[in-house]
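Chemist: Sequence and computational prediction follow.
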Amino acid sequence: MGQTASQPESGKTLRVIGAGLSRTGTTSFGAACSYLLDGPCYHGGTQILNSPESHIKRWVEIFRHTPVKSQDDLEALHWGIKEMLDGYVACTDLPSNAFVAELIEMYPDAKVICTVRDPEKWWNSLAPIVEKGNLTVLTWIFAPLPTLRWFRTFHDALDQGRVGELYFRPGEPQRPTRAMWGRHIEHLKKVVPKEKLFFYDVRDGWEPLCAILGVPVPKDVPFPKLNDAAVMEGFMQKSARRGILAWAGILLSIAGVGYTVARYAKVV
């Protein structure tokens, strides 16, 4: 998250569907899959926030076809997902982890690997963002920045679409909660054939992941250890500073124009 976006490669097809929730080592997992499978990995946060604005807008369009209410929705959903993920050997994190049912149908030879950690530690990592984050303030700060000015729209499309469909319940807060963990695992067991579903903790390193993929364990190559939370926090802080500076420039420009107009009016 927050690094350079990967580029799809012709001839590559999806071999790993990363089904883990955010804050479960998805960045490390994606880097490991990319190394083992010799191809690019689509890590949702990295791709969306480091790509041209058209990229996040396309995902918003895709999510607006969920919940699926018609054949047209279903066809648009499949076409959109394929458009975004073709050319990658693996995908992980949002938005792809919300489309596991569709992905396993579209890529039947792929393996579904859900990265896991202690559920309480997972929620303790996510809760401050969910409960204290102020999307309204961020929306205003990010408004001058390409791509990031779509962050709130993207977030709303998730909650009103597939994410809300899978994890929110009537009468409960319409946002991620601790219950999301169990509901996610239950959903995966429901939509993925048992022989294709694997659970993996990145703290266990190369061996179990290589066993799942049926590839040799790398020799003298350290397992990638990338801190999802720290990278995300650093990216958002840097982006917030960019937004504030952009607003300062806008306000100074407005003030400059106003001053010029006032002087001209006084002279006239």
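Modeler: Perfect, thanks for sending it. Small disclaimer: the values here were computed from a predicted structure and weren't measured.
Chemist: going forward, measure contacts and count neighbours with C-alpha atoms only.
Modeler: Will do.
Chemist: And the helices in this protein?
Modeler: Remark: helices assigned in the chain by DSSP state H are 26-37, 44-49, 53-63, 71-85, 100-106, 119-132, 135-142, 151-160, 162-167, 179-191, 206-213, 228-267.
Chemist: what angle separates the last one from helix 135-142?
Modeler: In other words, helix 228-267. On the basis of axes from the mean of the first three to the mean of the last three CA atoms, to 10 degrees, helix 228-267 is oriented at 60 degrees to helix 135-142.
Chemist: Enumerate the positions of helix 228-267 that are buried.
Modeler: Asp228, Ala229, Met232, Ser239, Ala240, Arg242, Gly243, Ile244, Ala246, Trp247 (16 or more other CA atoms under 10 Å).
Chemist: circling back: would you format the helices of the chain as a markdown table with distance to Ile113 included?
Modeler: Shown next, in a markdown table, are those (distance: least, CA to CA, whole Å):
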| stretch | distance to Ile113 |
| --- | --- |
| helix 26-37 | 10 |
| helix 44-49 | 15 |
| helix 53-63 | 22 |
| helix 71-85 | 16 |
| helix 100-106 | 10 |
| helix 119-132 | 17 |
| helix 135-142 | 31 |
| helix 151-160 | 22 |
| helix 162-167 | 18 |
| helix 179-191 | 10 |
| helix 206-213 | 9 |
| helix 228-267 | 18 |
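Chemist: on that earlier part again, pipe the buried residues of helix 228-267 into CSV and attach distance to Thr27 per row.
Modeler: What follows is the buried residues of helix 228-267, written out as CSV (distance: CA to CA, whole Å):
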residue, distance to Thr27
Asp228, 6
Ala229, 10
Met232, 10
Ser239, 19
Ala240, 22
Arg242, 24
Gly243, 25
Ile244, 28
Ala246, 29
Trp247, 31
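Chemist: Most widely separated two among these?
Modeler: Distances among these were taken as CA to CA; the most separated pair is Asp228 and Trp247, at 28.4 Å.
Chemist: The helices of the chain: which one's closest to Leu94?
Modeler: Of all those, helix 44-49 sits nearest to Leu94, with 5.1 Å by CA to CA.
Chemist: Who are the packing partners of that closest one?
Modeler: Secondary-structure packing of helix 44-49 (3 or more CA pairs under 8 Å, 6 or more residues apart in numbering; DSSP states H and E): helix 53-63.
Chemist: Which residues does the helix it packs on contact?
Modeler: For helix 53-63, the external contacting residues (CA atoms under 8 Å, 6 or more residues apart in numbering) are 48-49, 76-77, 80-81, 95, 146-147, 150, 153-154, 157-158, 161-162.
Chemist: Pasting the second one now:
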Amino acid sequence: MGASSSIPTDPNQRVQVIAAGYGRTGTVSTALALERLLKGPVLHGGSQLLVRDDKYCKLWLDAYKAKDAGDKKKTLKLVKEATAGFVATADVPPVDFIPELMELYPEAKVVLVRRDPEKWWKSVVALTSKATPWWLDVAMAPIPGWRYIPAFMRRFSKSFLGLAGVSDDKASPAELIERGGPFLLVAHNRRVRSVVPKRQLLEMELREGWKPLCQFLGVRVPKDPFPRANDAKAVDEHAARIFTRVLQVWVGIFSTTAVVVYTGWWLWRNKQQSLIRAWKSLKTMDVRKAFGNVWKSIRLIDLRKSFGRVWNFFKPANIKKSLGAVPKAVWPESKKPVVEHSTGYSSIWLE
């Protein structure tokens, strides 16, 4: 981990070089050198996992699952998708798929960087202890892409132990430190030699610089010095950025939660106070007396008498009597037609 991540822009580019050295063998320097020589994006696995989205990270985890399940066709498909557009690969996860990469890119050249196994193991232990605290799963959970880092650390541990013939689906970084050792690098290098044809394999040490690498790739030696990335320093810088980002995310989560909780408590408290006030108001009222007064008011109205009058009006005899008081037409000879109302009131002439 630690290289600046390259993002592919042309999906038609194919992998030309596979840097097969395991993590902590100078993979950052190797990736930078290949990017300089091949003039294209290099897939440095550790760096890609820190900057890519959930979809890309899950793509590699699915490739691991397919390989564990023995589904070669699916494994090749996923690895091809994950490496599309890159001109070279380095670091994990790619180094765990060297046989698949050789099948997908049969003309690719392979560079195996050697390192003293004892120094290598001390570096691995230091990185693993620093990068896998007990709270990592919880801390990374809300962060896209990074939420898969704990799963990758467990998967890398399983791959490491697999080099020693140890098969454990629940392998953890802690178990790797306990059961691993310098022999793991020896086993990895041996496996690379067994799957890569000699004519396509270069073994070198970083202190040799540009010359062996450029001769192997058939390119000119750059005037620039060979990249000397400090992996340990790069990891520390990445760790600092990760910690800062995680802290920002969780501060935001806790702040939002605090606001929501306080708002809910405030609303609940005010609702409770409103209910208490309403109850006290009801207690101060003589409800029975109030409803009794309403009933008395209703009783003051003689409903039967009022409805009786209405009923009497609508009796057939009374209706006939009422209809008898209709206007009578009178036609005086010297006047226009008028209507005389004989309803018991004074006669009204309408002209």
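Modeler: Received, thanks. Everything numeric here is computed off the predicted structure, so don't read it as measured data.
Chemist: Most neighbours of all the contacts of helix 53-63 of structure 1, which one?
Modeler: Sorting the contacts of helix 53-63 of structure 1 by how many neighbours each has (other CA atoms under 10 Å) puts Ile48 first, at 26 neighbours.
Chemist: Please name the residues that touch that one.
Modeler: By CA under 8 Å, 6+ apart, the neighbours of Ile48 of structure 1 are His55, Ile56.
Chemist: Now do it against Tyr259 of structure 1, distance only.
Modeler: 40 Å (CA to CA, to the nearest Å).
Chemist: closest to Met1 of structure 1 out of the helices of structure 1?
Modeler: Among the helices of structure 1, helix 44-49 comes nearest to Met1 of structure 1, with 4.3 Å by CA to CA.
Chemist: Give me the mean distance between the closest one and structure 2.
Modeler: Following the fit onto structure 2, the mean deviation recorded for helix 44-49 of structure 1 is 1.2 Å by mean CA distance after the TM-score superposition for structure 1.
Chemist: which one in structure 2 is aligned with Glu105 of structure 1?
Modeler: Aligning on TM-score structural alignment places Glu105 of structure 1 opposite Glu103 in structure 2.
Chemist: Leu245 of structure 1 pairs with which position in structure 2?
Modeler: By TM-score structural alignment, Leu245 of structure 1 lines up with Gln248 in structure 2.
Chemist: same question but for Val192 of structure 1, I mixed them up
Modeler: So, by TM-score structural alignment, Val192 of structure 1 is matched to Val196.
Chemist: Tell me how many other residues surround that match.
Modeler: 18.
Chemist: returning to that earlier point: just name the closest of the contacts of helix 53-63 of structure 1 to Tyr264 of structure 1, please.
Modeler: Using CA to CA, Pro146 comes nearest to Tyr264 of structure 1 of the contacts of helix 53-63 of structure 1, at 34.3 Å.
Chemist: For the most centrally placed residue in structure 2, list the residues it contacts.
Modeler: Centroid-nearest residue in structure 2, with CA atoms, centre = their mean: Pro144, separated by 5.3 Å. Going by CA under 8 Å, 6+ apart, Pro144 of structure 2 touches Asp53, Asp54.
Chemist: That one corresponds to which position in structure 1?
Modeler: Using TM-score structural alignment, Pro144 of structure 2 pairs with Pro146 in structure 1.
Chemist: what's the distance between its match and Leu49 of structure 1?
Modeler: Distance from Pro146 of structure 1 to Leu49 of structure 1, by CA to CA: 10 Å.
Chemist: same question, Gln71 of structure 1
Modeler: 31 Å.
Chemist: How about Lys57 of structure 1?
Modeler: Distance from Lys57 of structure 1 to Leu49 of structure 1, by CA to CA: 11 Å.
Chemist: and if you look at Arg203 of structure 1?
Modeler: 26 Å.
Chemist: swap in Phe199 of structure 1?
Modeler: Using CA to CA, one obtains 27 Å as the distance from Phe199 of structure 1 to Leu49 of structure 1.
Chemist: Same check on Glu102 of structure 1?
Modeler: In this view, Glu102 of structure 1 and Leu49 of structure 1 are 24 Å apart by CA to CA.
Chemist: just Met1 of structure 1 next, same as before
Modeler: From Met1 of structure 1 across to Leu49 of structure 1, the span is 8 Å (CA to CA).
Chemist: ok, now Gly205 of structure 1?
Modeler: 27 Å.
Chemist: for Glu195 of structure 1, same thing?
Modeler: When Glu195 of structure 1 is compared with Leu49 of structure 1 (using CA to CA), they lie 34 Å apart.
Chemist: Over to Asp228 of structure 1?
Modeler: Taking CA to CA as the measure, Asp228 of structure 1 and Leu49 of structure 1 are separated by 14 Å.
Chemist: Could you do Leu77 of structure 1 as well?
Modeler: Relative to Leu49 of structure 1, Leu77 of structure 1 is positioned 21 Å away (CA to CA).
Chemist: Ile62 of structure 1 too?
Modeler: From Ile62 of structure 1 over to Leu49 of structure 1 the distance is 17 Å, taken as CA to CA.
Chemist: which residue in structure 2 lines up with Thr260 of structure 1?
Modeler: Per TM-score structural alignment, Thr260 of structure 1 is aligned with Thr263.
Chemist: dump the residue contacts of its match.
Modeler: Shown in contact with Thr263 of structure 2 (CA under 8 Å, 6+ apart): no residues.
Chemist: How much space separates it from Arg115 of structure 2?
Modeler: In terms of CA to CA, Thr263 of structure 2 sits 59 Å off from Arg115 of structure 2.
Chemist: And Val339 of structure 2, by the same measure?
Modeler: Taken as CA to CA, the span from Val339 of structure 2 to Arg115 of structure 2 is 130 Å.
Chemist: Leu34 of structure 2 touches Ala88, doesn't it?
Modeler: Yes. Judged on CA atoms under 8 Å, Leu34 of structure 2 makes contact with Ala88 at a distance of 7.1 Å.
Chemist: okay, and the common contacts of those two?
Modeler: Taking CA under 8 Å, 6+ apart as the contact criterion, the common neighbours of Leu34 of structure 2 and Ala88 are Val42.
Chemist: can you list the residues that contact stretch 112-132 of structure 1?
Modeler: 16-21, 23-26, 29, 100, 104, 175-178, 181, 192, 196-202, 229.
Chemist: Give me the PyMOL select line for these, limited to the buried ones.
Modeler: Restricted to buried positions by 16+ other CA under 10 Å, the PyMOL selection for those reads:
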select buried, resi 16+17+18+19+20+21+23+24+25+26+29+100+104+176+177+181+192+197+198+199+200+201+202+229
